[in-house]
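>>> Quick one, fold the following:
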Amino acid sequence: MFKPLLPLALSALFLGGCAGHAPSKDKVSLRTDKSAIVGIWAMMPLKSGIANVAEYKADGKVLLHPFNCAEPKTQAVEISDYKVAEDGSSIHVQSEARAFDLKVLGFAPTVMMLSMPVADAQLTFLYRKVDQVAPLCDLYVDAKGEAARRTPFQASDFAPAPAVPAGHAGLERYIGKWASKAGAVQIEVVRDASGVYLYHRPDENWRYLYNNVRWTGDALAFNSYAYTEKPALFRHPYHKTNTPMTLEPLENGQARLTYLIDGKRFDSLLHRTKD
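Next comes the predicted model:
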């Protein structure tokens, strides 16, 4: 079965991020060590985009840095006093403007879960301990945008234009089917009566389109778009992805396929195949 490299890279990126922030197994609680709260705690973004950062100081002060991933703007820092309950079950926060209690639902050295009543609802907040004051906007999912992504492909989503610009020396080095080490074809540079263009044969799950094809030095740069026609896969992170890529032949006859996911670079060595 065909296994495209990009979905695997997306999964690895997600799992790697989670593993890098896994909670410690050390037995630490606010009941036994109230100073464990000291540090910078970034809140996992809410659906509204709110992603505040709380900076607990050793002197009993807490600085609330307001952030909103959906509506970025500079807001004033709120300074309050805080006190951890003797049994570590809550945190009392008080300023001249207001006072409230945060219930501690769970605590570990690098993550904690707090809650507080608001009107008739109970809000829950998940925090991650970080090294600097900055919101976790890379974890924010735009609810409206995500809902739009989980829909069938429309022609307006991506305009295919796979033609390779003419006039580049050594074009022969690019022509052919390029496969991974496992033998799965990742991309094809086709030359026929209509010209030279990028192509990827559809498989049972995914369809592929290309545009923005251009030469960048000796590398062929382009955007690769993937989507599925199966409703069961509309939630998959690979559905409706638009990925910048480059294909560059090497002296040894192989080619380097480079692509960017969330600003992170991935390189794969491909070989020309007849399959």
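>>> C-alpha only now, for contacts and for neighbours.
Fine.
>>> mind listing the helices for this protein?
5-20, 143-149 (DSSP state H).
>>> Nearest to residue 221 among the ones you listed would be which one?
helix 5-20 (16.2 Å; CA to CA).
>>> What number of residues are in the vicinity of the residue nearest to residue 222 when sequence neighbours are not counted?
Once flanking residues are discounted, residue 222 sits nearest to residue 213: 4.3 Å by CA to CA, 6 or more residues apart in numbering. Using other CA atoms under 10 Å, residue 213 has 20 neighbouring residues.
>>> compare with the first, here's sequence two:
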Amino acid sequence: MRKNILICVLVVFLSSCASTQGKGVNLSHEDEISIVGTWAMLPLRNGIANVVEFTDAGRSNLYPFNCRVGSSDPVESSRYRISGDGKRMRIFSPAGVQNFDVISVEDNSMKLGMSIGEFELTFSYVRVNQVSPLCFLYNEAVADGSKNSAFKEEDFVHDPWVPENPHVERYVGRWENEEGKVQVEVVRDGEARYKIYKESSENWNHLYNDVRWSGLELRYQHFAYSDKEELFEHAFHKSSRLAMLTPVDDLNKIKWSFFVGDKRYDYILNRR
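Coordinates of the predicted model:
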């Protein structure tokens, strides 16, 4: 795709992100979250990993990157506008007007949709604190060719059980973000054992191991994979991330943290 298309994929994970905050163009009257700041794209299959800045003056600066071939293209400056209901974004670039659907926005993550002909595309961004592409994710996927295949039992040993701890009940619950989406669960099975769990979605399955206590932190390794062949080349297919749960003062909230590369991201989740 041309560099002037602001394509940045997230997760959702991710939504992995840095702590940079901003104020300016809000997405709706009810939602105070702003898109002002710097956003990086998870690399696409062709290596594109652009970074874009949104300013509180309604300007956007696109920094084109390609993890596969590099990039010497200049920064592209444009204007952007968010609709009154916060559901659409328009980019007024030198190449013309581009329209996006704003699917979701959180403090550190954003997901956009775009129609190209008969295709509906979905892209996600993560907020970062500097203009730098997330090529480590692309290089990780390229280096391990076995990732681009169906899941096999030897890829990850599922062992989600939580070691005994007198305070484990504090961690039990279905922990959801502000949008009401469950990010992780600590559940008790019929044999009075506790485990880390997350229900499979249409696209992703979740496995866990190396569950352990480190002071007040409940640490674990999270592995995600897809059964859909079209997602085998996705950066998060067969990905493994260190994550942890840490209690806060409010008993109905918990801090959920995880690492993407060497960057740590923190969220406060609510007990459902």
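>>> returning to what we had before: who wins for proximity to residue 268 of structure 1 among the helices of structure 1?
It's helix 5-20; of the helices of structure 1, that one is closest to residue 268 of structure 1 (CA to CA) at 8.4 Å.
>>> Give me the residues contacting the closest one.
Contacts of helix 5-20 of structure 1 with the rest of the structure, by CA atoms under 8 Å, 6 or more residues apart in numbering, involve 186, 237, 238, 261, 266.
>>> hmm, which of those are the buried ones?
With burial judged by 16 or more other CA atoms under 10 Å, the buried subset of those is 186, 238, 261.
>>> Can you check which part of structure 1 the helix or strand residue 113 of structure 2 falls within sits on?
Using DSSP states H and E, residue 113 of structure 2 maps to strand 109-116. Matched against structure 1 by TM-score structural alignment, strand 109-116 of structure 2 finds no partner residues.
>>> How far does that strand sit from its chain's centre?
Relative to its chain's centre, strand 109-116 of structure 2 lies at 13 Å (CA atoms, centre = their mean, to the nearest Å).
>>> elements contacting that strand?
Applying 3 or more CA pairs under 8 Å, 6 or more residues apart in numbering; DSSP states H and E, one finds that strand 109-116 of structure 2 makes contact with strand 96-105, strand 119-128.
>>> Can you tell me which of those is packed in deepest?
The highest mean neighbour count among these, using mean count of other CA atoms under 10 Å, belongs to strand 119-128: a mean of 21.
>>> So which residues of the stretch 1-150 of structure 1 form strands?
39-43, 53-56, 61-65, 78-84, 90-94, 99-107, 111-118, 121-130 (DSSP state E, counting those that start in this stretch).
>>> Nearest residue to residue 188 of structure 2 in space, please, no chain neighbours.
Residue 188 of structure 2 sits nearest to residue 194 (CA to CA, 6+ apart), 4.4 Å away.
>>> Can you report how many residues neighbour the one you found?
The burial count assigned to residue 194 of structure 2 is 20, neighbours taken as other CA under 10 Å.
>>> Give me the aligned partner of it over in structure 1.
Aligned counterpart of residue 194 of structure 2 in structure 1: residue 196 (TM-score structural alignment).
>>> the residue most distant from the middle of structure 1, which is it?
In structure 1, residue 193 marks the outermost C-alpha relative to the chain mean, sitting 40.7 Å out by CA atoms, centre = their mean.
>>> residue contacts, the corresponding residue of structure 1 for residue 239 of structure 2?
If you follow residue 239 of structure 2 across to structure 1 using TM-score structural alignment, you land on residue 241. Residue 241 of structure 1 makes contacts with 224, 225, 226, 227, as judged by CA under 8 Å, 6+ apart.
>>> Tell me how many other residues crowd the first one.
Neighbours of residue 224 of structure 1 under the rule other CA under 10 Å: 26.
>>> ok, now which ones touch the alignment partner in structure 2 of it?
Mapped onto structure 2 by TM-score structural alignment, residue 224 of structure 1 lines up with residue 222. Contact analysis of residue 222 of structure 2 by CA under 8 Å, 6+ apart lists 206, 207, 208, 209, 240, 241, 242, 243.
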